[in-house]
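[1] no sequence on this one, just coordinates:
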């Protein structure tokens, strides 16, 4: 077989090596990629050092807002924010969980980084809607039925909850069937349904059973409320009944379509 000619070998060599301009562009592109990669690595390393290794972005203050009964210092003590640590490494979820676990008065808390040196704790405290007497003290109960704090004096405008669990009969049966927690939530629901004018005068929310909840108002007046169901309708009916019989001492809205009043 005849070998290739010198001209053919030259053509193949030129084709394999490519034009000089193409080779130069390929080398420039490679150098650019290497330079960009090195630059990215240096920038990332610098950012990591600034966040975790430098003294520039470390925690030196904790700001607390939204407290009413709690003090900012109480919140700081329980939060245990690590002062002097890199701000980026602070576990905000752990701080939030610790505050809600140890300070039951806190309903919600927003833990946020405040660059470059702070942590902010925005607290929302629970609001009592009922009180449960416990010996000489009182337990505050919020709108979700959570018992969250013990106080030594009753709060003006917050009704006292009486669970008639010590009474024989229906109260005991209702307690076994529904559980104390559900009965408390039913009482809370009733308290939340009361019109403002009635709520202000309510002294006691009494629970004999799930279907037998009553109110004691100022002026020796009582309201038979029944169950916690149809609370809005019962509230409107009670207001109308009080206007129609202003001297009455007993009101019954347990069946809101057939209300009644008595006494004078």
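    Okay, I see it. The structure displayed is predicted, hence computed values, not measured ones.

[2] drop to CA atoms for contacts and neighbour counts, all remaining ones
    Will do.

[3] does the residue nearest the centre of the chain count as helix, strand or coil?
    Centre of the chain computed as the mean C-alpha position; nearest residue by CA atoms, centre = their mean is residue 108, 3.5 Å away. The assignment at residue 108 comes out as strand when based on DSSP: H, G, I helix; E, B strand; the rest coil.

[4] pretty sure it is touching residue 101, no?
    No. Contact status for residue 108 versus residue 101: not in contact, 11.0 Å apart, counting by CA atoms under 8 Å.

[5] ok, the nearest residue to residue 212 once chain neighbours are set aside to residue 179 distance?
    Ranked by CA to CA, 6 or more residues apart in numbering and with sequence neighbours excluded, the top spatial neighbour of residue 212 is residue 226, at 4.5 Å. Residue 226 sits at a distance of 18 Å from residue 179 (criterion: CA to CA, to the nearest Å).

[6] what are the ranges of the strands in the protein?
    Taking DSSP state E, the strands of the chain run over residues 61-65, 106-114, 118-125, 130-134, 137-141, 147-151, 160-163, 202-209, 212-217, 221-226, 250-252, 260-262.

[7] Nearest to residue 84, out of those?
    Taking CA to CA as the criterion, strand 61-65 is the member of the strands of the chain that comes nearest to residue 84, at 9.1 Å.

[8] residues of the closest one that come out buried?
    62, 64 (16 or more other CA atoms under 10 Å).

[9] same thing with stretch 218-229?
    Counting neighbours by 16+ other CA under 10 Å, the buried set in stretch 218-229 is 221-228.

[10] and of those, the nearest to residue 80?
    residue 228 (41.8 Å).

[11] Let me see the contact set for the closest one.
    For residue 228, the residues meeting the contact criterion (CA atoms under 8 Å, 6 or more residues apart in numbering) are 186-187, 189-190, 210-211, 213.

[12] another structure for you, compare them:
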């Protein structure tokens, strides 16, 4: 019985160039696989870094509020500002609601504007602009300070001697009071120091009563600069009442 072909012969001989080719192919395959894995590893490291950064900034106490610095106060104390601002100590700085802090501060009558900023790594800076009184007004038996916007914001134990007073009736509107504030703000210093008080009836019925008893019919706050120039000349003339409500046609009487 005949046997099948002999398969036990010697293995084929592989030359050196083939071996080198196979090695180069294997290296290329490994390089491609490593490149793909390297991208995955880099992406995982990036995600881990982002997660760590978010945790550090928004949830850890490493960058939490430790200090609240107050600037710009004069009438208020830093303690009063901090109390109203109510910045939560220990809260991550990035999560502090700066708009809410600003709104609480600007709700105070004495505060005209408040700027609230983060001061990394653990502080909040509050820069307050307080209102400045330019006149005083008697409200319900109390002497109150009024700023250039007509906002009444503070109480004086007695009227300051260097500040004009605004006299109004119980039915004087807020708009008329603001108009009076504009008039007082527009007065040059040489006239302002001669004013005892400002009488306000309506927006366009505002008068100045001087310290010597003479009266100036001013009208509204419109053309206040021109009115002041005209009045400066009239005050050197005799008369008890000066009407500069129409600065181009001033009148004197009394």
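    Nice, thanks for sending it over. Treat the numbers as computed from the prediction; the structure is a model and nothing was measured.

[13] could you dump the buried residues of stretch 218-229 of structure 1 to a markdown table with distance to residue 93 of structure 1?
    As requested, the buried residues of stretch 218-229 of structure 1 are exported to a markdown table (distance: CA to CA, whole Å):
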| residue | distance to residue 93 of structure 1 |
| --- | --- |
| 221 | 49 |
| 222 | 47 |
| 223 | 46 |
| 224 | 46 |
| 225 | 43 |
| 226 | 43 |
| 227 | 40 |
| 228 | 37 |
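
[14] I'd like to know which of the residues you listed is nearest to residue 113 of structure 1.
    Relative to residue 113 of structure 1, the closest of these is residue 228; by CA to CA it sits at 43.0 Å.

[15] what do we get in structure 2 for that closest one?
    Residue correspondence to structure 2 (TM-score structural alignment): residue 228 of structure 1 is matched to residue 221.

[16] quick one: the closest residue to residue 144 of structure 1 other than its chain neighbours and residue 229 of structure 1, what's the gap?
    Distance criterion CA to CA, 6+ apart; nearest residue to residue 144 of structure 1, sequence neighbours excluded, is residue 185 at 6.7 Å. For residue 185 of structure 1, the distance to residue 229 of structure 1 equals 12 Å [CA to CA].

[17] so which of the buried residues of stretch 218-229 of structure 1 comes closest to residue 129 of structure 1?
    When the buried residues of stretch 218-229 of structure 1 are compared for distance to residue 129 of structure 1 (CA to CA), residue 228 comes out closest, at 15.0 Å.

[18] circling back: which stretch among the strands of structure 1 comes nearest residue 36 of structure 1?
    Shortest separation from residue 36 of structure 1 across these is recorded for strand 106-114, at 31.8 Å, computed as CA to CA.

[19] so that closest one matches what in structure 2?
    Following TM-score structural alignment, the aligned partner range for strand 106-114 of structure 1 in structure 2 is 111-119.

[20] Show me which residues of the matching stretch are buried.
    Within stretch 111-119 of structure 2, the residues that count as buried by 16+ other CA under 10 Å are 111-116, 118.

[21] related to what we said a few turns ago, which residues are in contact with both of residue 185 and residue 229 of structure 1?
    Counting by CA under 8 Å, 6+ apart, residue 185 of structure 1 and residue 229 have no common neighbour.

[22] before we move on, back to that, which one among the buried residues of stretch 218-229 of structure 1 gets closest to residue 16 of structure 1?
    Compare each of those with residue 16 of structure 1 using CA to CA and the shortest gap goes to residue 228, at 89.5 Å.

[23] Against residue 40 of structure 1, how distant is that closest one?
    Here the distance between residue 228 of structure 1 and residue 40 of structure 1 works out to 64 Å (CA to CA).

[24] now swap in residue 213 of structure 1 and tell me
    Residue 213 of structure 1 is 69 Å from residue 40 of structure 1, where distance means CA to CA.

[25] what comes into contact with the match of strand 106-114 of structure 1?
    Outside stretch 111-119 of structure 2, the residues that touch it by CA under 8 Å, 6+ apart are 93-94, 98-99, 101-102, 105-106, 124-131.
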